[in-house]
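Asks: how would this look folded up:
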Amino acid sequence: MKNETPHKINWENISSYLNGEMNKEDKAAFKKLIDSNPEYAKIVAASEKDLNWVEEVMHIRKQYNTNNAWNKVCKQISDRNSGNSIYLNANSIVRFAAMIVVVIGLGLISNTIYNKHLTTYQTFISQVHDSNKSIVLADGSTVTLNGKAKLVYPGKFEASARIVSLEGEAFFDITKNPNKAFIIAVKGAEIKVLGTSFNVIAKDDKIEVLVESGKVQFSEIDNNKESVMLEKGDFAILKENSLNKTLMNDDNYLSWKTKKMVFRGMQLKNVAKVIERTYHVSVQFESDDIARENINTTFDQDPLKDVLDRLCMSLNLSYEKKGQTIIFKKGS
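Replies: Have a look, this model is predicted:
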């Protein structure tokens, strides 16, 4: 689902921040809001530009002085008419007309300047049972969302950095641009790259990053401001203000995207977790004995039905499907 994103902006705070009227504590809190919210950061940056636009418009206004415009018109009228009554009647009319021309001109100029710099943000939300929903961004980067993920991004990248925000899970394949970093803002953290591919899970209790290629800088921004550099195969998790880097040893971590699953002597209850994440279903067992059955097999982009049929055939089981719930039972 894609839609334009409405914003509730506190313009008083933005004005205080740009004019240097905030105290130290309020300024630190406002900077934290900007760092964690790319939409707000863009709006603040655009507001800062507005200060320059006002100066530009005022400069243009000086060039279109109403008195000068009036005097020129009056002189032409005076040259063509000898009667004072005509001149006096024309006085107020022409002055008013000249002012209208100037005001309309300034309005058109201001509107053109504003629209030129206006950035539209869009929101893409994947549905509960969706996966592999991809978006191609303005720079050619591709973002693939897992179910219930939310991506906020600009229609055009104009600033010195390419900034988006994410809630949920997504796989990023970023177009290289050494002059403009790509930044994913998530709650309490920031992922910064120049060109690479990686997976991100951003939830309330944790943030995970797995790098498939290239290099990624993963930074915690709320407290200790820790940062780690991740390369291919590296995995890092931020949880309870603790940022840890390790290696990923889960063969099925990206199964939701690749639909490839590898099970080596794995209990069926753990196989079920992979199936749930890959196909967005819920798996239950008729008994604990069934849940402890071991599986050795692989799947490569198989439909859910084929996966379930093969598992049941291998273990002499059956299954019942109720909506999005799968129940494994003893074979009949």
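
Asks: can we go C-alpha only for contacts and neighbour counts from here?
Replies: Will do.

Asks: any idea how far residue 193 is from residue 235?
Replies: Residue 193 sits 15 Å away from residue 235, going by CA to CA, to the nearest Å.

Asks: higher neighbour count, those two?
Replies: Comparing residue 193 with residue 235 by other CA atoms under 10 Å, the one with more neighbours is residue 193, at 23 against 20.

Asks: to check against the first, give me the structure of this:
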Amino acid sequence: MNDETLVSFLLGELPPDEVTRVQAWLEADEANARYFNQLKTVWDKSLELAAVSSVDEHKAWNQFKERIHNGEQQAAPVKPLFNRFYFRAIAVAAILIIAVGLFWLNRPAAEKTLASGQSVLTEKLADGSEITLNKQSTLEYPTAFKGKTRSVKLKGEAFFQISPDKAKPFIIDIKDIQVTVVGTSFNIREDSNYVEVLVETGVVKVSRDGQELTLQAGEKIQMPFAGKIQEKEKVTDKLHNYYRTREFVCDDTPLWKLVQVLNEAYKTKIVFGKEELKELRMNTSFYNESLDQVLEVIRLTFTISVRKQGDTIILE
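Replies: Here you go, the predicted model:
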């Protein structure tokens, strides 16, 4: 709907079929009605300005005709400058200028999608926050944060270091789960059945369908996509950092947990041939080492065998 038609609607100059079309447009979308109200406000203000104008067009015109009649001056008569046509043109121009201004001020910021593919990527956002995406993850975010929140969407896994701003909380949407922070650092990982949120510093609020839980530094939670929010747990290792630091840090870490992360990091399939091996404890670190090197350390540490069977690696 163009502004010229809306101005004609305000002036009552439209034929019945056009009036019906404008009314249908107003009812079709709340944004249309909001935009029309903004234009009407501008229009009303322009009428107020015209009403208090110090120029009396009719009086000036009559005085001019009287001077002509009395022979005070000879000149071709001119029409009043502030007639209905010119007022309407000026008002329309003012509305167009303000409408353009409103569009640029209120338009949503351009959206950007960061996809990591087979690499780990780090991106700094407009507010100074830094996000590290694990492989096969995507982040949707605006080029500039407008409004009262800083909102992004995540798929996969990412580590967030959020710049503090109490007036504008940072919100991450992942599936039907929402994570809200002010200024903190934390990791979010999407699994096939749940989302894990692990907090390193600060405070994080996790919510879904009216349920809400607050996590402090050193706490984590696994939220299944179906069912109630689970109880929060203490963070007992730093394995979640492997994709940022290229280091596997084990501090009394059960072997099953290290194997779980190795499978994820190296896209492999390591299984236990003996159940009792799962609870063996590791106290070491691996920095930027190959899978074969890590498996060799595990083999020597626990005096176990590492056997390959097709695409599967068996610990027994």
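
Asks: quick check: TM-score for this pair?
Replies: For this chain pair, the superposition-based TM-score is 0.65 by TM-score structural alignment, normalised by the length of structure 2; 269 aligned residues with a CA RMSD of 4.6 Å.

Asks: name the SS class of residue 228 of structure 2, please.
Replies: Using DSSP: H, G, I helix; E, B strand; the rest coil, the structure places residue 228 of structure 2 in coil.

Asks: in structure 1, which strand is the longest?
Replies: As assigned by DSSP state E, the longest strand anywhere in structure 1 is strand 162-173.

Asks: where does the next helix or strand after that one end up in structure 2?
Replies: Using DSSP states H and E, the helix or strand that follows strand 162-173 of structure 1 in sequence is strand 182-186. The aligned range for strand 182-186 of structure 1 in structure 2 is 170-174, by TM-score structural alignment.

Asks: mind checking how far the matching stretch is from the chain centre?
Replies: Offset of stretch 170-174 of structure 2 from its chain centre (CA atoms, centre = their mean, to the nearest Å): 7 Å.

Asks: once aligned to structure 1, how far is that stretch on average?
Replies: Aligned to structure 1 and superposed, stretch 170-174 of structure 2 gives a mean residue distance of 2.0 Å (mean CA distance after the TM-score superposition for structure 1).

Asks: so which bits of stretch 54-74 of structure 1 are buried?
Replies: 57, 60, 64, 66, 69, 70, 73, 74 (16 or more other CA atoms under 10 Å).

Asks: quick one: the residues you listed as CSV, columns for distance to residue 201 of structure 1 too.
Replies: Formatted as CSV, the buried residues of stretch 54-74 of structure 1 follow (distance: CA to CA, whole Å):
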residue, distance to residue 201 of structure 1
57, 46
60, 50
64, 56
66, 60
69, 62
70, 65
73, 68
74, 71
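
Asks: adding secondary structure and distance to residue 103 of structure 1, write the residues you listed out as a markdown table.
Replies: Output for the buried residues of stretch 54-74 of structure 1, formatted as a markdown table (DSSP: H, G, I helix; E, B strand; the rest coil; distance: CA to CA, whole Å):
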| residue | secondary structure | distance to residue 103 of structure 1 |
| --- | --- | --- |
| 57 | helix | 11 |
| 60 | helix | 11 |
| 64 | coil | 9 |
| 66 | helix | 10 |
| 69 | helix | 13 |
| 70 | helix | 14 |
| 73 | helix | 17 |
| 74 | helix | 19 |
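
Asks: which two among those are spaced furthest apart?
Replies: 57 and 74 (26.3 Å; CA to CA).

Asks: residue range for the longest strand along structure 2 in structure 1?
Replies: The residue-count maximum for a strand in structure 2 (DSSP E) belongs to strand 194-201. Aligned using TM-score structural alignment, strand 194-201 of structure 2 spans residues 206-213 in structure 1.

Asks: what lies in contact with stretch 69-77 of structure 1?
Replies: By CA atoms under 8 Å, 6 or more residues apart in numbering, the residues outside stretch 69-77 of structure 1 that reach it are 87, 90, 91, 94, 95, 98.

Asks: filter these down to the ones in helices?
Replies: 87, 90, 91, 94, 95, 98 (DSSP state H).

Asks: nearest residue to the first one in space, please, no chain neighbours.
Replies: With CA to CA, 6 or more residues apart in numbering as the measure, residue 78 is the residue that lies nearest to residue 87 of structure 1, at 6.5 Å, once sequence neighbours are left out.
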